[in-house]
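compute the structure for the input listed below.
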Amino acid sequence: MSTKDFIEKDFYKVLGVPKDATEAEIKKAYRKLAREFHPDANKGNAKAEERFKEISEANDVLGDAKKRKEYDEARALFGNGGFRPGPGAGGGSFNFDLGDLFGGAQGGSGSGGFGDVFGGLFNRGGTGTTRAQPRRGQDIESEVTLSFTEAIEGATVPLRMSSQQPCKACSGTGDKNGTPRVCPTCVGTGQVARGSGGGFSLTDPCPDCKGRGLIAENPCEVCMGSGRAKSSRTMQVRIPAGVSDGQRIRLRGKGAPGERGGPAGDLYVVVHVGEHPVFGRRGDNLTVTVPVTFAEAALGGEVRVPTLGGPPVTLKLPPGTPNGRTMRARGKGAVRKDGSHGDLLVTVEVSVPKDLSGKARDALQAYREATAGEDPRAELFEAAKGA
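As a prediction, this is how the structure comes out:
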């Protein structure tokens, strides 16, 4: 589809929708018309096939918010006087060359052609442009290892990173004289179009300038004309509280600097977390195993439990607490994204003494005699028989 056709065609009329139609209304109108004029439903009908192409073409523009905005702006521009016949024109003819207006393939060194207006929609820059486009900096990925406590509480760590940055020798121009020329192949856009059907084009990086939009007549000996050179820097990075092992954090704008005013790339940090000798982690909760005596488990009592980075908490142990039971200390876990804390999960482990004093042995012997009639394994055998 040529630029002239693009200006003259009323895609709203093609789909039969008003100019203020919503996305849903445009989609509904397109689907209805597409079913009616689809080639499979109108075999051998050339008019229906042509109508289907017009409908698809209109939907390609109006169905895309960005393309629709550019289309509306272009139509408004020419509606405000861009398409005016000269005083000597008659019979509705124009007194200027449309090829000159839209920046034809012959091109020139001038600027200001309307081809630049439609560069985004048709994926081609105007032939008159003399400025290379801004280029976003590269994304950088790095790794950091934190202690268990640092991961829970958050930490600021130094990261030494290597990335491609503007070459200092040529100030990022790629030319040792600092005067590169605009790439004639892509006209400074850094991209070239390739046909994809349907009247529109896809873009690829320009093979001549490698996507820079500029070509160095006298390549810089340091960066070999690329305008980029490897550089190392150390950055202080804040790792938020509550990160987990293997988590990938994105820091916007902390990557390599852009070119020609383009934005910087992003920094991705992969976090590795070391183990703790006492605490473990289960999601936003911390875990700890606390040994208790047989008497505490059987008779109940209070046990002090350590917390990470804070004072101990006291938990009440109910009488008859079995080995392996887990209790919860609320708010003593890891920090969540909303600023709240998870819990500390406390697992009880009955500790069996290896050495007993004579008094303790006599007491346990008396206890065994007192409970001689009880068999804790009786239900086990009963269940095995009935299975």
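
C-alpha only now, for contacts and for neighbours.
OK.

can I assume Pro158 sits in a helix?
No: applying DSSP: H, G, I helix; E, B strand; the rest coil, one finds Pro158 to be strand, outside a helix.

might you report the residue contacts of it?
234-237 (Cα atoms under 8 Å, 6 or more residues apart in numbering).

ChimeraX command to pick out the buried ones of the residues you listed?
Selection of buried members from the contacts of Pro158 for ChimeraX, criterion 16 or more other Cα atoms under 10 Å:
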select :237
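
dump the contacts of Pro158 to CSV, plus secondary structure.
What follows is the contacts of Pro158, written out as CSV (three-state DSSP):
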residue, secondary structure
Thr234, strand
Met235, strand
Gln236, strand
Val237, strand
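
what's the closest of the contacts of Pro158 to Glu382?
Glu382 lies nearest to Val237 out of the contacts of Pro158, by Cα to Cα, at 62.2 Å.

quick one: the closest one and Arg136, what's the gap?
When distance is defined by Cα to Cα, to the nearest Å, Val237 is 21 Å away from Arg136.

one step back: just the closest of the contacts of Pro158 to Gln164, please.
Thr234 (14.2 Å).

what about the nearest residue to that closest one once chain neighbours are set aside, distance to Leu267?
Closest residue to Thr234 apart from its sequence neighbours, by Cα to Cα, 6 or more residues apart in numbering: Arg160 at 4.2 Å. In this structure, Arg160 and Leu267 are 12 Å apart, going by Cα to Cα.

three-state assignment of Gln164?
Per three-state DSSP, Gln164 ends up strand.

okay, now the closest residue to it other than its chain neighbours: neighbour count?
Residue nearest to Gln164 in three dimensions, not counting chain neighbours: Lys230, with 4.6 Å by Cα to Cα, 6+ apart. When neighbours are counted by other Cα atoms under 10 Å, Lys230 registers 11.

residue contacts, Lys230?
Lys230 touches 162-165, counting by Cα under 8 Å, 6+ apart.

Pro322 contacts Ala297, doesn't it?
Yes: assessed by Cα atoms under 8 Å, Pro322 is found in contact with Ala297 at 6.8 Å.

higher neighbour count, those two?
Ala297 (21 against 14).

my read is Leu364 is in a strand, agree?
No: under the criterion used here (three-state DSSP), Leu364 is helix, not part of a strand.

second chain to compare with the first, below:
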Amino acid sequence: MSKRDYYEVLGVARNASDEDLKKAYRRSAMKHHPDRNPGDASAEAAFKECKEAYEVLSDGGKRRMYDQHGHAAFEHGMGGGNAGPGFGGADMGDIFGDIFGNIFGGGARQQGPRRGADVGYIMELDLEEAVAGVEKRIEIPTLANCEPCKGSGSADGKVETCATCHGRGQVRMQRGPFAMQAACPHCAGTGKTIPNPCPQCDGNGRVEEEKALSVKIPAGVDNGDRIRLAGEGEVGPAGTPPGDLYVEVRVRPHDIFARDGDDLHCEVPIRISQAALGDSVRVPTLGGEVELRIPVETQTGKVFRLRDKGVKSVRSRHPGDLYCKVVVETPVNLTNEQRELLEQFEATFVGENARRHSPKSSTFLDGVKGFWDRMVS
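Sure thing, here's the model as predicted:
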């Protein structure tokens, strides 16, 4: 079952502000929370769905990835955020505590220091590059520290304690029977305010920019392999560490080889005369051409194994093998002489003599005869 659009889940427009997202999230979470709907599986599923949507859309890096790529941005653990949107197994108590604090007067849970969002990047490689390893220069959009204010968000370096929450970052709200803790709307939960915000970053301490990096891809990587570059993601709020960059490898289809783990597969076309009389042919490998001996009377589809001519992956000690599948080609664009020779050759296949030269045809004809005999009887 495909996922619903996150904006649809929260019931907001795609240009919704952070405050609109927060209000929509609280409204939906209050409505569907399992404590208010005991035993209702559909309510629990709706609660998890809105939690997942808000986790993505409330994070600037994740939201940009989602707006550009949709749900595909977070496949295989990719995308912004420290863990990606794998929220289905989250503990209900933890989730409720994150939104509202402890109900009926309990204090809010104190979370550890935040960090910058992780960033995902998909790198496409040729098979030869993936097998041999390569160093590539990439450019990624990210959030970096604002230079004028050194990431503080303050034009003059002054930061004050929030007068609304008195530095706690949380405010207490009473709604009917519910006593709830929520992030302070004045300081966005930081406990600090900036009297003179930096005009370059509007007090955020971070600005969007393109960052150039040189990424070393080890030899033997395959589709779906990820390389983690610690600290190369988005910088966090002032005083917190940056996230990481995850480079996921995608290997382009190859004209000759198909990869299966450490092994490679290819097809080797040969003429009918080579298959019947035997021959030696040159076949390509990633290390250069090698000779493949075709025995007499080789049938099409025969597979030959060349040991250690495959791939040595990042996880293996020894290279895999190369499997060459022989394909006997029917000759085309025949000259008159070639046609006459084939006609003379075909004329030698008469009566029972023809059956012993074509073992598969004989087996097939025997099967057909037995089938019709059974149909008649």
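
Arg160 and Leu267 of structure 1: who's more crowded?
For the pair Arg160 of structure 1 and Leu267, the greater number of neighbours falls to Leu267 (21 against 12), based on other Cα under 10 Å.

to which residue of structure 2 is that one aligned?
Taking TM-score structural alignment, Leu267 of structure 1 has Leu245 as its aligned residue in structure 2.

what's the answer for Pro240 of structure 1, then?
For Pro240 of structure 1, the residue aligned by TM-score structural alignment is Pro218.

that match reaches Gly133, doesn't it?
Yes: counting by Cα under 8 Å, Pro218 of structure 2 touches Gly133, with 4.7 Å between them.

which residue is the nearest non-sequential neighbour of whatever residue of structure 2 lines up with Ala297 of structure 1?
Aligning on TM-score structural alignment places Ala297 of structure 1 opposite Ala275 in structure 2. The shortest distance from Ala275 of structure 2 to any non-neighbouring residue, by Cα to Cα, 6+ apart, is to Thr298 (4.9 Å).

pretty sure the one you found contacts Ala276?
Yes: between Thr298 of structure 2 and Ala276 there is a contact at 6.3 Å, judged by Cα under 8 Å.

same drill for these two, tell me which one is more crowded.
Thr298 (19 against 15).

check contacts around the aligned residue in structure 1 for the more buried one.
Alignment note (TM-score structural alignment): Thr298 of structure 2 maps to Thr321 of structure 1. Counting by Cα under 8 Å, 6+ apart, Thr321 of structure 1 touches 297-298, 300.

coming back round to it: give the contact list for the residue nearest to Thr234 of structure 1.
232-235 are the contacts of Arg160 of structure 1 under Cα under 8 Å, 6+ apart.

over to Cys209 of structure 1?
Contacts of Cys209 of structure 1 by Cα under 8 Å, 6+ apart are 183, 190, 215.

how near is it to Glu150 of structure 1?
In terms of Cα to Cα, Cys209 of structure 1 sits 46 Å off from Glu150 of structure 1.

what does Leu121 of structure 1 give?
49 Å.

distance of Glu221 of structure 1 relative to Asn177 of structure 1?
11 Å.

now do the strands in the stretch 1-150 of structure 1.
140-146 (DSSP state E, counting those that start in this stretch).

what ranges do the helices span in it?
Counting by DSSP state H, counting those that start in this stretch, residue ranges of the helices within the stretch 1-150 of structure 1 are 3-8, 11-15, 23-37, 46-62, 65-77, 98-102, 119-122, 148-153.

the residue nearest to the spatial centre of structure 1 sits in which helix or strand?
Per Cα atoms, centre = their mean, the C-alpha nearest to the average position across structure 1 is that of Arg250, at 7.9 Å. Using DSSP states H and E, Arg250 of structure 1 falls within strand 248-251.

which outside residues touch that strand?
266-271.

including distance to Leu62 of structure 1, could these go into CSV?
Formatted as CSV, these follow (distance: Cα to Cα, whole Å):
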residue, distance to Leu62 of structure 1
Asp266, 32
Leu267, 36
Tyr268, 36
Val269, 40
Val270, 41
Val271, 44
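
give me the subset of these lying in strands.
267-271 (DSSP state E).

and these, which two are the farthest apart?
Longest span within those, Cα to Cα: Leu267 and Val271, 12.7 Å.

for the stretch 51-200 of structure 2, which segments count as helices?
Counting by DSSP H, counting those that start in this stretch, the helices of the stretch 51-200 of structure 2 are 60-69, 92-100, 127-132.

out of these, the one nearest Thr240 of structure 2 is which?
Nearest of these (Cα to Cα): helix 60-69, 15.8 Å.

in structure 1, point out the residues matching the closest one.
Going by TM-score structural alignment: helix 60-69 of structure 2 matches no residues.

and that helix, what other elements does it pack with?
Counting contacts by 3 or more Cα pairs under 8 Å, 6 or more residues apart in numbering; DSSP states H and E, helix 60-69 of structure 2 is packed against helix 41-57.

so how far is the helix it packs on off the chain centroid?
With Cα atoms, centre = their mean, to the nearest Å as the basis, helix 41-57 of structure 2 stands 22 Å off its chain's centre.

what residues sit buried inside that helix?
Buried residues in helix 41-57 of structure 2 (16+ other Cα under 10 Å): 43-44, 46-57.

show me what Asp156 of structure 2 lines up with in structure 1.
Counting by TM-score structural alignment, the partner of Asp156 of structure 2 is Asn177.

quick one: its match and Cys170 touch, right?
Yes: if you go by Cα under 8 Å, Asn177 of structure 1 and Cys170 touch, sitting 7.2 Å apart.

higher neighbour count, the two?
Cys170 (22 against 15).

host element of Phe349 of structure 2?
Per DSSP H and E, there is no helix or strand for Phe349 of structure 2.

which position in structure 1 pairs with it?
In structure 1, Phe349 of structure 2 lands on Thr371 (TM-score structural alignment).

what about the closest residue to Cys206 of structure 1 other than its chain neighbours, neighbour count?
Nearest non-adjacent residue to Cys206 of structure 1, counting by Cα to Cα, 6+ apart: Gln191, 4.7 Å away. Gln191 of structure 1 is flanked by 25 other residues according to other Cα under 10 Å.

could you do Pro284 of structure 2 as well?
17.

doesn't Leu306 make contact with it?
No: between Pro284 of structure 2 and Leu306 there is no contact under Cα under 8 Å: 11.1 Å.

what do the two both touch?
Contacts common to Pro284 of structure 2 and Leu306, judged by Cα under 8 Å, 6+ apart, are absent.
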